[in-house]
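Colleague: sequence first, predicted model second:
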Amino acid sequence: MAHGFHSAEDGPVATVTSRALALLAAFDEGHRRLTLTALAARADLPIATAHRLAAELVAWGALARTSDGDYVVGRRLWDLGLLAPLNAGLVELASPYLHDLYSATLATAHLAVRDGLEVLYLDRLRGTASVPIVSTVGSRLPLHATGVGKVLLAHAPTEVQQAVLGALTRVTPYTVTQPGTLQRQLAAVRRDDHATTVEEMSLGACSVAVPVRRDDTVVAALGVVVATPRRDRSRLVGALQVAANGIGRELSRT
């Protein structure tokens, strides 16, 4: 379970650093929440050492504590992650097209990627209409209750789809919580190349979203939030696809 960070000959400073990194490396997609005991075991550290270093990481924001005392990755690491070339490059490349999408629709526009079993919002432009918006840059929301999330879930690996289908939570009275219904919706997303939601994440807000592809691989989703998509759905899908195709062309050149 050691992660290769221990190096006693480097001296005490390097040892403290390597142990802190071992704690962070204990988290992965299959271990998103860890008790202190599990954290210490996966980092191959004594519990007392793990507790002391974890407290320092919590104070800095690299880790956070849940209401039941488990450790999770903290918001400050996400903020740093946005500076990484992959996400930073995606946000930078997509920015002009996100602005074009906003200009064409005047609706709140989102750029999002899948992060494990959630949708992670990388960028947002707030629309002019008074529609309830729960997402912010950096927020994570359920894949099954958001337009961008359904797009990403439809193109996710089978094991991710099965995990989500096995734990469908209700956010509003309109959230889809029947696995069979969601599976049919995901099939329609793959067929029609866009997704819609109707008040599934927040009452009074509907969404339309399309995939962003790098070559043939879906790497992100682009969406808008509106009061109702019924009359304008084809126009919104068209505007989204123009922007998503532009982003995809830029990504393919990098």
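Modeller: Looks like it arrived, so ask away.
Colleague: could you use CA atoms for every contact and neighbour count after this?
Modeller: OK.
Colleague: pretty sure Val218 contacts Val212?
Modeller: Yes - using C-alpha atoms under 8 Å, Val218 is in contact with Val212, at 5.6 Å.
Colleague: who has more neighbours, those two?
Modeller: When neighbours are counted by other C-alpha atoms under 10 Å, Val218 and Val212 differ, and Val212 comes out ahead with 29 against 18.
Colleague: in what helix or strand does the more buried one lie?
Modeller: strand 206-214 (DSSP states H and E).
Colleague: what's that strand packed up against?
Modeller: Packing partners of strand 206-214 (3 or more C-alpha pairs under 8 Å, 6 or more residues apart in numbering; DSSP states H and E): helix 147-154, strand 195-198, strand 217-226, helix 233-253.
Colleague: of all the ones you listed, which lies closest to Ala187?
Modeller: Set against Ala187 and scored by C-alpha to C-alpha, the helices and strands packed on strand 206-214 come closest in helix 147-154, at 7.1 Å.
Colleague: hmm, who's touching that closest one?
Modeller: With C-alpha atoms under 8 Å, 6 or more residues apart in numbering as the test, helix 147-154 has contacts from 112-114, 118-119, 141-144, 160-161, 186-187, 189-190, 194-197, 207-211, 218, 220-223.
Colleague: adding another structure so you can compare the two:
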Amino acid sequence: MRSSAGQSPERSSLARADAILACFDDAHPTMSLPAIVAATGLPKTTVHRAIEKLLELGWLEQQRINGAIGHGRDRYAVGRRLFEIATLAHLRTDLREAALPYMEDLYEATHETIHLAVLDGVHVLYAEKISGHRRITDLSRVGGRMPSHCTAVGKALLAFGPPEAVDAVIAEGLDPRTRTTITSPVKLRAELEAIRLEGVAYDREECDIGMACVAAPLFGPDSTCVGAMSITGPARVLRLDRLAPAVRTAALSASRALRTRVE
């Protein structure tokens, strides 16, 4: 079993496990052994041994196709054990629980979809979601990631986060998802400055055609931005200007509740 220079076998094993788990995303909720080998670039025997251990730990689950076993026909999915562990994360026990009552208030007032997200590198990670009466995109599932530069929650997090986070997003490239996505670093920085002044961020069909969103930041005890809350719905009916005060008030209330929880 080959290990990278300077890495112990245990650390190398964890790196391989992480590489395998990173193969799964919204587009690939299940994967075959050959697909995992191709995605990781690791030897087939190494991946097979790692998968056997991950199955034993409950970090992966096996799904058999038509009862067939082996020969690349089995598919794998992220296991329930990882979900159980994730529910204990600080993100869910503090930020989520502080924000959820105010998310529910927003839902009752609007019956639109309400999101809670945090910044994860150059992406936003959705920590909670209350689905509205109207069906919208499934891209914002809990645990899912989206680019931060074209989402309202992402822009709120960038506007009130550290400057290096904005630099990292721009360095990564402002890929267009729709014709209205901001792809200019100058325009993005100007919008983030406007968000800091107004206290809310908008997504006007920048992430998904037909969808609009308004978001506001949540702050922790040390006044750092720790999350963002949003209202999302069809662009043709959502009045973002009317919803902005509501989401800003809810985010401020959640921030106060979070400070109370952790002080």
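Modeller: In hand now; what should we look at? Because the structure is a prediction, the values reported are computed rather than measured.
Colleague: Provide the TM-score value for the superposition.
Modeller: Once superposed, chain against chain, the TM-score is 0.72 (TM-score structural alignment, normalised by the length of the first structure); 218 aligned residues with a C-alpha RMSD of 3.2 Å.
Colleague: ok so, going back, of the helices and strands packed on strand 206-214 of the first structure, which stretch is the most buried?
Modeller: helix 147-154 (a mean of 30; mean count of other C-alpha atoms under 10 Å).
Colleague: residue range for that helix in the second structure?
Modeller: Under the alignment (TM-score structural alignment), helix 147-154 of the first structure falls on residues 152-159 in the second structure.
Colleague: quick one: the matching stretch to the first structure mean distance?
Modeller: Plainly put, stretch 152-159 of the second structure ends up 0.9 Å away from its match in the first structure on average once the two are laid over each other (mean C-alpha distance after the TM-score superposition for the first structure).
Colleague: how far is that stretch from where the chain is centred?
Modeller: Relative to the mean C-alpha coordinate of its chain, stretch 152-159 of the second structure is positioned 13 Å out (C-alpha atoms, centre = their mean, to the nearest Å).
Colleague: next: stretch 119-136 of the second structure.
Modeller: Taking mean C-alpha positions (C-alpha atoms, centre = their mean), stretch 119-136 of the second structure and its chain are 7 Å apart.
Colleague: where in the second structure does the strand holding Val212 of the first structure fall?
Modeller: Taking TM-score structural alignment, strand 206-214 of the first structure hits residues 212-220 over in the second structure.
Colleague: quick one: contacts for the residue nearest the centre of the second structure?
Modeller: By C-alpha atoms, centre = their mean, the second structure has its centre lying nearest to Leu125, at 1.8 Å. Applying C-alpha under 8 Å, 6+ apart, we find Leu125 of the second structure in contact with Ala117, Val118, Leu119, Val142, Gly143, Gly144, Arg145, Met146.
Colleague: kindly recompute the last result at 10 Å.
Modeller: Leu125 of the second structure is in contact with 116-119, 140-148, 153-154, 227, counting by C-alpha atoms under 10 Å, 6 or more residues apart in numbering.
Colleague: please settle this for me: is it part of a strand?
Modeller: Yes - under DSSP: H, G, I helix; E, B strand; the rest coil, Leu125 of the second structure falls within a strand.
Colleague: in the first structure, what sits opposite it in the alignment?
Modeller: Under TM-score structural alignment, Leu125 of the second structure pairs with Leu120 in the first structure.
Colleague: what's the distance between the residue nearest to that match when sequence neighbours are not counted and Thr228 of the first structure?
Modeller: Distances taken as C-alpha to C-alpha, 6 or more residues apart in numbering put Arg140 closest to Leu120 of the first structure, at 4.6 Å, once the chain neighbours are dropped. Distance of Arg140 of the first structure to Thr228 of the first structure, given as C-alpha to C-alpha, to the nearest Å: 23 Å.
Colleague: do Pro85 of the first structure as well
Modeller: Counting by C-alpha to C-alpha - Pro85 of the first structure and Thr228 of the first structure are separated by 36 Å.
Colleague: which one of the two is surrounded by more residues?
Modeller: Of the pair Pro85 of the first structure and Thr228, Thr228 is the one with more neighbours under other C-alpha under 10 Å, namely 17 against 11.
Colleague: my guess is that one contacts Val198. True?
Modeller: Yes - look at Thr228 of the first structure against Val198 with C-alpha atoms under 10 Å: they come within range, at 7.5 Å.
Colleague: identify the contacts common to the two.
Modeller: Common contacts of Thr228 of the first structure and Val198 (C-alpha under 10 Å, 6+ apart): Gly204, Ala205, Cys206, Ser207, Val208.
Colleague: give me the spatial nearest neighbour of Ser207 of the first structure, chain neighbours excluded.
Modeller: Leaving aside its sequence neighbours, Ser207 of the first structure sits nearest to Val225 (C-alpha to C-alpha, 6+ apart; 4.4 Å).
Colleague: many thanks, we can stop here.
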